[in-house]
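1. Whatever this is, show me its structure:
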Amino acid sequence: MKIAVIGGTGLIGSQVVDILKAAGHEAEPHALSTGVDLLTGEGLASALAGADVVVNLTNSPTFDDASLAFFRQTMDNLLEAAAKEGVGHAVVLSIVGAELVPELDYYRAKVLQEDILKEGPVPYSIVRATQFFEFMDAVLSWTADEETVRLPATPLRPIAAADVAQAVADVAAGSPLGGTRNVAGADVFPLDELGRITLAARGDKRTVTTDDQAGMFSAVKGDAIIPKDGDDARIAPTRYRDWLAA
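-> Coordinates of the predicted model:
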């Protein structure tokens, strides 16, 4: 199977390409660095020529309201090109519970991306993941100073990027879902506790203070961004403490 991975040089995309190649598929990474610009459409036709599947792992350069325009334009370009080239399956990666946090521009933009895909001309699959282990350093940096990190007690079920990549690759190699597959990590943590675990594992002596008004995740109400009973989420094997230790 020939699979075009747009955003195929990034954290998730590069691993998706490797997994698909190891499984015997013809997986090709495409990105700005290879001459494919999803925002302008440059290089898309050649990238999708002969492809059975396209996986879109590109991301907005900002998390503000400009992300809405980014996802609208890139999805319009992708679906138009995919339809012209006869691609039979389009896959995107999104966020568990994104529609439940409309206060965040980026989450609204991801919902818009999903909606455009659902309404488009190409059979589709959506993989929704929880927050990546690899992003914890960035989350800590948003509300930190030299002595303290302020974090809300928002429940998260974080997941390793490698497990996300495996989930995306599995979906890309299968038949279109015509729907969504949720994937999440093995354990639920309040974000403030996750911060304490992270700092302790790294020998960082800063103190984590619980502050439900601090940072982006303060906009999340309750357990909105963890899978609920009945979501039929796939639970990944990698545990956060094990990942930190490794």
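2. When you work out contacts or count neighbours from here on, use the C-alpha atoms and nothing else.
-> Fine.
3. and residue 54, which of the three is it?
-> Three-state secondary structure (criterion: DSSP: H, G, I helix; E, B strand; the rest coil) places residue 54 in strand.
4. That one: what's it in contact with?
-> When contacts are counted by Cα atoms under 8 Å, 6 or more residues apart in numbering, residue 54 touches 3, 4, 5, 6, 48, 82, 87, 89, 90, 91, 172.
5. switch the cut-off to 10 Å
-> For residue 54, the residues meeting the contact criterion (Cα atoms under 10 Å, 6 or more residues apart in numbering) are 2-6, 27-28, 47-48, 78-79, 82, 87-92, 124, 172.
6. Whichever helix or strand residue 136 is part of - contacts with which helices or strands?
-> Assigned by DSSP states H and E, residue 136 belongs to helix 136-142. For helix 136-142, the helices and strands in contact under the criterion 3 or more Cα pairs under 10 Å, 6 or more residues apart in numbering; DSSP states H and E are strand 148-151, helix 191-201.
7. Only the buried residues of stretch 232-246, if you could.
-> By neighbour count with 16 or more other Cα atoms under 10 Å, stretch 232-246 contains the buried residues 233, 235, 236, 238, 240.
8. you'd agree the second one is up against residue 187?
-> Yes: here residue 235 lies in contact with residue 187, judged by Cα atoms under 10 Å, at a distance of 9.0 Å.
9. Pull up the overlap in contacts between the two.
-> 157, 159.
10. coming back round to it: could you flag which of the contacts of residue 54 are buried?
-> Applying 16+ other Cα under 10 Å to those flags 2-6, 27-28, 47-48, 78-79, 82, 87-92, 124, 172 as buried.
11. So which residues of the protein form helices?
-> Chain-ordered helices for the chain, with DSSP state H as the definition, fall at 11-22, 44-48, 66-84, 105-119, 136-142, 161-172, 191-201, 240-245.
12. Now render those as JSON lines, adding distance to residue 154.
-> Listed next are the helices of the chain as JSON lines, based on distance: least, Cα to Cα, whole Å:
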{"stretch": "helix 11-22", "distance to residue 154": "25"}
{"stretch": "helix 44-48", "distance to residue 154": "39"}
{"stretch": "helix 66-84", "distance to residue 154": "24"}
{"stretch": "helix 105-119", "distance to residue 154": "16"}
{"stretch": "helix 136-142", "distance to residue 154": "12"}
{"stretch": "helix 161-172", "distance to residue 154": "20"}
{"stretch": "helix 191-201", "distance to residue 154": "5"}
{"stretch": "helix 240-245", "distance to residue 154": "16"}
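13. Alongside the first, I'd like the structure of this one:
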Amino acid sequence: MKLAVLGGTGLIGSQVVQKLNAAGHEAVPHSKSTGVDVITGEGLEEAVAGADVVVNMTNSPTFDDASTAFFQTSMDNILAAAHKGGVGHAVILSIVGTDQVPDLVYYRAKTLQENLLKDGPIPYSIVRATQFMEFMDGVLSWTTEGDTVHLPSTPIQPIAAQDVSDAVAEVAVGTPLNGTLQVAGPDVFPLDDLGRITLDAHPDGRTVVTDETAGFFASVPGDVLVPKGEARIAPTHYSDWLS
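-> Predicted structure coming up:
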């Protein structure tokens, strides 16, 4: 099977390409560095031509209002190119609970991306993942003031990038879901406790205080970032990933 992986040089995309090729498929990574731009459309038709599946791992470079325009334009261009090229399956990576966080523009933008795919002309699959373990250092840095990290107690169920890429690769070579697969790590943590666990494992002089008004995740209501209903639970525990 031939697959065009847009955003195929990033954290998840590069692992998806590696796993697909190791399984005997022909997965080709595409990104700005390879001459493909999903916003201008440069190189896009050529990238997806002849592909059975388009896997879209591209992401907005910002979490602000510009993310809406990014997903609108990129999805319009990708779906048009894929339809013209006769692609039979389109896959995107999204976020568990993204449609339940209306106060965050980035989550609204990801919901828009999902809806554009659902309303498009190509059979599709959406993989919704929980927060990546690899992003925890970034989360800590966002709300650090001096030696103190301010974090809310928002429940999250972190997943390792390798487990996300496993799910995306499997879905990409399967029959289109025309629906959504949720994937999550095996353990639920309050975000502030997860920050403490992280710093206990790799101490750097910072301490975590609980602050329900701090940072990006303060706008998340309740436990909407934890999957509801059927979900695939990945094997990697956060403690194992840390070590």
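14. tm score of chain vs chain?
-> Superposed pair, TM-score by TM-score structural alignment, normalised by the length of structure 2: 0.99. Supporting alignment: 243 aligned residues with a Cα RMSD of 0.6 Å.
15. circling back to that earlier point, out of the helices and strands packed on helix 136-142 of structure 1, which one sits most buried?
-> Of all these, strand 148-151 carries the top mean neighbour count, a mean of 22, counting by mean count of other Cα atoms under 10 Å.
16. counterpart of that strand in structure 2, which residues?
-> When strand 148-151 of structure 1 is aligned against structure 2 using TM-score structural alignment, it corresponds to residues 148-151.
17. Grab the nearest non-local neighbour of residue 197 of structure 1.
-> Sequence neighbours aside, residue 241 is the residue nearest to residue 197 of structure 1 in space, at 7.8 Å (criterion: Cα to Cα, 6 or more residues apart in numbering).
18. Residue in structure 2 paired with that neighbour?
-> Residue 241 of structure 1 maps onto residue 239 in structure 2, with residues paired by TM-score structural alignment.
19. Now render the helices and strands packed on helix 136-142 of structure 1 as CSV, adding distance to residue 69 of structure 1.
-> Listed next are these as CSV, based on distance: least, Cα to Cα, whole Å:
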stretch, distance to residue 69 of structure 1
strand 148-151, 30
helix 191-201, 30
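20. Indicate which one of those is closest to residue 112 of structure 1.
-> Comparing those by their distance to residue 112 of structure 1 (Cα to Cα), the top pick is helix 191-201, with 26.4 Å.
21. Quick one: list the elements packing against that closest one.
-> helix 136-142, strand 148-151, strand 155-156, strand 207-210, helix 240-245.
22. Average offset of the third one relative to structure 2?
-> What it means is strand 155-156 of structure 1. Superposing on structure 2 and averaging over aligned pairs (mean Cα distance after the TM-score superposition for structure 1), strand 155-156 of structure 1 comes out at 0.2 Å.
23. Show me what that strand is packed up against.
-> If contacts are counted by 3+ Cα pairs under 10 Å, 6+ apart, strand 155-156 of structure 1 sits against strand 189-190, helix 191-201.
24. and these as CSV, adding distance to residue 32 of structure 1?
-> Compiled in CSV, these are given as follows (distance: least, Cα to Cα, whole Å):
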stretch, distance to residue 32 of structure 1
strand 189-190, 36
helix 191-201, 33
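25. To residue 219 of structure 1, which of those lies closest?
-> Closest to residue 219 of structure 1 of those, according to Cα to Cα: helix 191-201, at 12.8 Å.
26. Identify the residue nearest residue 78 of structure 1 in space, chain neighbours excluded?
-> In space, residue 78 of structure 1 comes closest to residue 38 once its chain neighbours are excluded; the distance is 6.8 Å by Cα to Cα, 6+ apart.
27. what's the spacing between that neighbour and residue 26 of structure 1?
-> Counting by Cα to Cα, to the nearest Å, the gap from residue 38 of structure 1 to residue 26 of structure 1 is 21 Å.
28. of these two, who's got more company?
-> Neighbour totals were compared for residue 38 of structure 1 and residue 26, and residue 38 leads with 24 against 15 (other Cα atoms under 10 Å).
29. just checking, that one touches residue 77?
-> Yes: under the criterion of Cα under 10 Å, residue 38 of structure 1 lies in contact with residue 77, with a separation of 6.7 Å.
30. list the contacts for residue 156 of structure 1?
-> With contact set as Cα under 10 Å, 6+ apart, residue 156 of structure 1 has these partners: 130-132, 184-185, 187-192, 194, 217, 223-227.
31. go again using 6 Å as the cut-off
-> For residue 156 of structure 1, the residues meeting the contact criterion (Cα atoms under 6 Å, 6 or more residues apart in numbering) are 188, 189.
32. Would you check the span in structure 1 matched by stretch 72-87 of structure 2?
-> Stretch 72-87 of structure 2 lines up with residues 72-87 of structure 1 when matched by TM-score structural alignment.
33. what sits up against that stretch?
-> 38, 39, 41, 45, 49, 51, 52, 53.
34. same thing but at 8 Å, please
-> Contacts of stretch 72-87 of structure 1 (Cα under 8 Å, 6+ apart): 38-41, 44-45, 48-54, 112-113, 116-117, 120-122.
35. mind listing what's buried in that stretch?
-> Of the residues in stretch 72-87 of structure 1, those scored as buried under the neighbour-count criterion (16+ other Cα under 10 Å) are 72-83, 85, 87.
36. Could you export those residues as JSON lines, including distance to residue 12 of structure 1?
-> Written out in JSON lines, the entries for these read as follows (distance: Cα to Cα, whole Å):
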{"residue": "72", "distance to residue 12 of structure 1": "21"}
{"residue": "73", "distance to residue 12 of structure 1": "22"}
{"residue": "74", "distance to residue 12 of structure 1": "18"}
{"residue": "75", "distance to residue 12 of structure 1": "19"}
{"residue": "76", "distance to residue 12 of structure 1": "22"}
{"residue": "77", "distance to residue 12 of structure 1": "21"}
{"residue": "78", "distance to residue 12 of structure 1": "19"}
{"residue": "79", "distance to residue 12 of structure 1": "21"}
{"residue": "80", "distance to residue 12 of structure 1": "24"}
{"residue": "81", "distance to residue 12 of structure 1": "23"}
{"residue": "82", "distance to residue 12 of structure 1": "21"}
{"residue": "83", "distance to residue 12 of structure 1": "25"}
{"residue": "85", "distance to residue 12 of structure 1": "25"}
{"residue": "87", "distance to residue 12 of structure 1": "22"}
